[in-house]
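Asks: sequence unknown, structure follows:
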């Protein structure tokens, strides 16, 4: 059965899409090492200048006018119909050389940017099987194209939405969960929570509140620390600043003046330990980080979600009763106090998170991909919008 799987992603809006592709690659290498895998980011192949421009525009829009980004995202019902076919044709011209060189049997996209281009190639002459691994708890119209053979989605509600809105056949949509690193799966990680807390130097008797801003340390983490430190409750604060060295140094300077113990970390590669040790995660609701939290049975307090995709993620997580959303920064502290004073509610949220978590999503994705490696490629009709 040996074949070749091309995993396609982008890094223009954080590293979640990349981490999902890496998780699928990891699972494939584990269960089918004879299958060749290659991971590529395609926007630099299309235009390195475009990639730099899009990344800069995205970050600046989030900083200066986040509501504008939200408006653009929520307009996707119109923009996807108007622009996705033209975008697909343009990008396909740039990626035909990649397909010719790699000759993949299966292509799996964890970002929507080039998915349409591969779908366009499929509808014309390409013979690979094409899959889309959606990395949020909802989706926009740029994810759905004629020529896509299968979709990997996070939840049953999303599957039903794709069926209703786009008229995609149910058999093409698999509810796997968002692919995450197998380090978060019980069979592959340290399961002794007390031992992990001891190794991290966290008092077993006090709640551990974990504050993160993704790999870039994005968000008002310093303000959150100040608001939580004003609470009279006893707890340990943990802040992961990622690659944000400026924030790390600021918090390091503040640390001696805080009344609560602060564990400060820069970039870490053992997030599974921190999520296992924590009692509560205070974070933005990115699809990957939220999925890692659910796999760890870790409840969330959501702060400042990015308008658009993270707002939709927030609605799903709150609906699943695994998260509370703070409408203001001051409310972050109010919600923390609320949960600390109601341990029964916090435990219910922990149990709900564990039920909602899909720690083996990447293995399920790998199994589906391997099934398609053994199948002939079928003609795929264009879904309606």
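Replies: Perfect, I can see it now. Just so we're clear, the structure is a prediction, and the values are computed from it rather than from any experiment.
Asks: From here on, just use CA atoms for contacts and neighbour counts.
Replies: OK.
Asks: burial of the closest residue in space to residue 84 that isn't next to it in sequence, as a residue count?
Replies: Counting by C-alpha to C-alpha, 6 or more residues apart in numbering, residue 142 is the residue found nearest to residue 84 once chain neighbours are left out, at 6.2 Å. When counting by other C-alpha atoms under 10 Å, one arrives at 22 neighbours for residue 142.
Asks: go on, the one 5 residues further on?
Replies: The burial count assigned to residue 147 is 26, neighbours taken as other C-alpha under 10 Å.
Asks: Can you give me the distance of it to residue 116?
Replies: 9 Å (C-alpha to C-alpha, to the nearest Å).
Asks: And residue 261, by the same measure?
Replies: 49 Å.
Asks: These two: which is more packed in?
Replies: Between residue 261 and residue 116, residue 116 has the larger neighbour count (other C-alpha under 10 Å), namely 27 against 17.
Asks: for the more buried one, what are its contacts?
Replies: 84-85, 87-89, 142-145 (C-alpha atoms under 8 Å, 6 or more residues apart in numbering).
Asks: can you pull out the helices in the stretch 151-300 of the chain?
Replies: 156-166, 193-200, 221-229, 245-254, 271-277, 287-295 (DSSP state H, counting those that start in this stretch).
Asks: close enough to count as contact, residue 197 and residue 272?
Replies: No. Counting by C-alpha atoms under 8 Å, residue 197 sits too far from residue 272 to count as a contact (11.8 Å).
Asks: Next one for the comparison:
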């Protein structure tokens, strides 16, 4: 690899916490490989702050109010071609701001960690060719990820590679890398130190409940009460950034030692390492974290859209279980904690899907790809007329 110092632009969006976590993981990996000039941009927030704030609010509310509406929008556009009138409008969202950033920063390459196709639109409208890479952060395909002008796609599984190839993307442009995670998930953990750090009883079976980064998992209080009825079981509740939920849970369970309550936990891999199973929203990043730690997954009432698709994919592979009713979930937890054969079967299925060192895989492949692209490439001038 040459000594060329590339300048990297990573585009993400702040709908949930996963896309920024993937971006940070890539940023860390680039720095480990001597690429220090990495700029991360929340493009939609930069381009249209008011619209972005409103749509983020509606996105989070969709988990509690009319999730079917979000599902209708998601599935209604899932296979929408890029050349339709609506498709062109959606895919050019943030165009002006991205053009401004490109003019100012002059990056050598751009990485998408959110389904946005504004980079190909920039190329079509201005003629400026900048290598563009897309890291898919789910386990099922939505067409918003795909454009033939993207140089390379990084996907979670062989199944997803097949889906992308069926859309017409050449197989050599699709790398089964897994979803990038921060470096701490690749490091060994001393579990005895984790037990002590968080005050966890090492003699009990542990159920980890992840409410999502914004604490949107439904029926949390009743769920915790039912789990603690299982003998020799303790519960770890992670409320994310939802301070109201954190306060409610602490008030409700202040006298119950077998329930530990946390807000946002940055070192979540530590809690995963000492848990026997995890109840969570089926976001792509959380799933990938569970796969790496081989922590059996239980999905409760996954909402329509990418999360339900993710959940259905994992269960079809035998790597997770889904429940839509509280009593069904409680029974699944009981089985997961008492049936070693079931746990082993799920872990074996997870091992077939897990990808280690995904951030390194993506970064090294991009750097190798950049080596054979013209080192003397120059950007065409970007004028206001575009």
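Replies: Sure thing, it's come through. Treat the numbers as computed from the prediction; the structure is a model and nothing was measured.
Asks: Drop the TM-score for these two in here.
Replies: Structural agreement between the two chains, given as a TM-score (TM-score structural alignment, normalised by the length of structure 1), stands at 0.90; 368 aligned residues with a C-alpha RMSD of 1.9 Å.
Asks: re earlier: of residue 197 and residue 272 of structure 1, which one has the most company?
Replies: Comparing residue 197 of structure 1 with residue 272 by other C-alpha under 10 Å, the one with more neighbours is residue 272, at 21 against 18.
Asks: Contacts only, for the residue in structure 2 that that one lines up against.
Replies: Using TM-score structural alignment, the equivalent of residue 272 of structure 1 in structure 2 is residue 269. By C-alpha under 8 Å, 6+ apart, the contact list for residue 269 of structure 2 reads 184-185, 289, 293.
Asks: Without its sequence neighbours, what residue ends up closest to residue 15 of structure 2?
Replies: Nearest to residue 15 of structure 2 is residue 56, by C-alpha to C-alpha, 6+ apart, at 5.9 Å.
Asks: and what of residue 206 of structure 1?
Replies: Using C-alpha to C-alpha, 6+ apart, the closest residue to residue 206 of structure 1 is residue 235 (5.1 Å).
Asks: Verify the assumption that residue 363 of structure 1 is located in a strand.
Replies: No. If the criterion is DSSP: H, G, I helix; E, B strand; the rest coil, then residue 363 of structure 1 is helix and not within a strand.
Asks: okay but it is in contact with residue 25, surely?
Replies: No. Residue 363 of structure 1 is beyond contact range of residue 25, at 9.7 Å (criterion: C-alpha under 8 Å).
Asks: Burial check on residue 196 of structure 2, number of neighbours?
Replies: Counted with other C-alpha under 10 Å, residue 196 of structure 2 comes out at 11.
Asks: What segments of the stretch 1-150 of structure 2 are strands?
Replies: 8-12, 38-42, 109-112, 132-135 (DSSP state E, counting those that start in this stretch).
Asks: mind checking what the residue nearest to residue 84 of structure 1 lines up with in structure 2?
Replies: By TM-score structural alignment, residue 142 of structure 1 lines up with residue 144.
Asks: Do I have it right that that match meets residue 112?
Replies: No. Residue 144 of structure 2 lies out of contact with residue 112 (C-alpha under 8 Å); the separation is 11.5 Å.
Asks: pretty sure residue 346 of structure 1 belongs to a strand, no?
Replies: No. Assessed with three-state DSSP, residue 346 of structure 1 is helix; it does not lie in a strand.
Asks: Please report the distance of it from residue 303 of structure 1.
Replies: Taking C-alpha to C-alpha, one finds residue 346 of structure 1 at 18 Å from residue 303 of structure 1.
Asks: Distance check, residue 367 of structure 1 against residue 175 of structure 1.
Replies: 13 Å.
Asks: ok, back up a step: turn the strands of the stretch 1-150 of structure 2 into CSV, columns for mean neighbour count and distance to residue 160 of structure 2.
Replies: Conversion of those to CSV gives the following (neighbours: other C-alpha atoms under 10 Å; distance: least, C-alpha to C-alpha, whole Å):
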stretch, mean neighbour count, distance to residue 160 of structure 2
strand 8-12, 24, 21
strand 38-42, 17, 26
strand 109-112, 22, 17
strand 132-135, 24, 12
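Asks: Now render these as a markdown table, adding distance to residue 180 of structure 2.
Replies: Listed next are those as a markdown table, based on distance: least, C-alpha to C-alpha, whole Å:
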| stretch | distance to residue 180 of structure 2 |
| --- | --- |
| strand 8-12 | 13 |
| strand 38-42 | 15 |
| strand 109-112 | 13 |
| strand 132-135 | 8 |
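Asks: Next, the contact list for the nearest residue to residue 129 of structure 1 once chain neighbours are set aside, please.
Replies: Leaving out its chain neighbours, the residue that sits closest to residue 129 of structure 1 by C-alpha to C-alpha, 6+ apart is residue 106, at 4.6 Å. Going by C-alpha under 8 Å, 6+ apart, residue 106 of structure 1 touches 4-6, 128-131, 369, 372-373.
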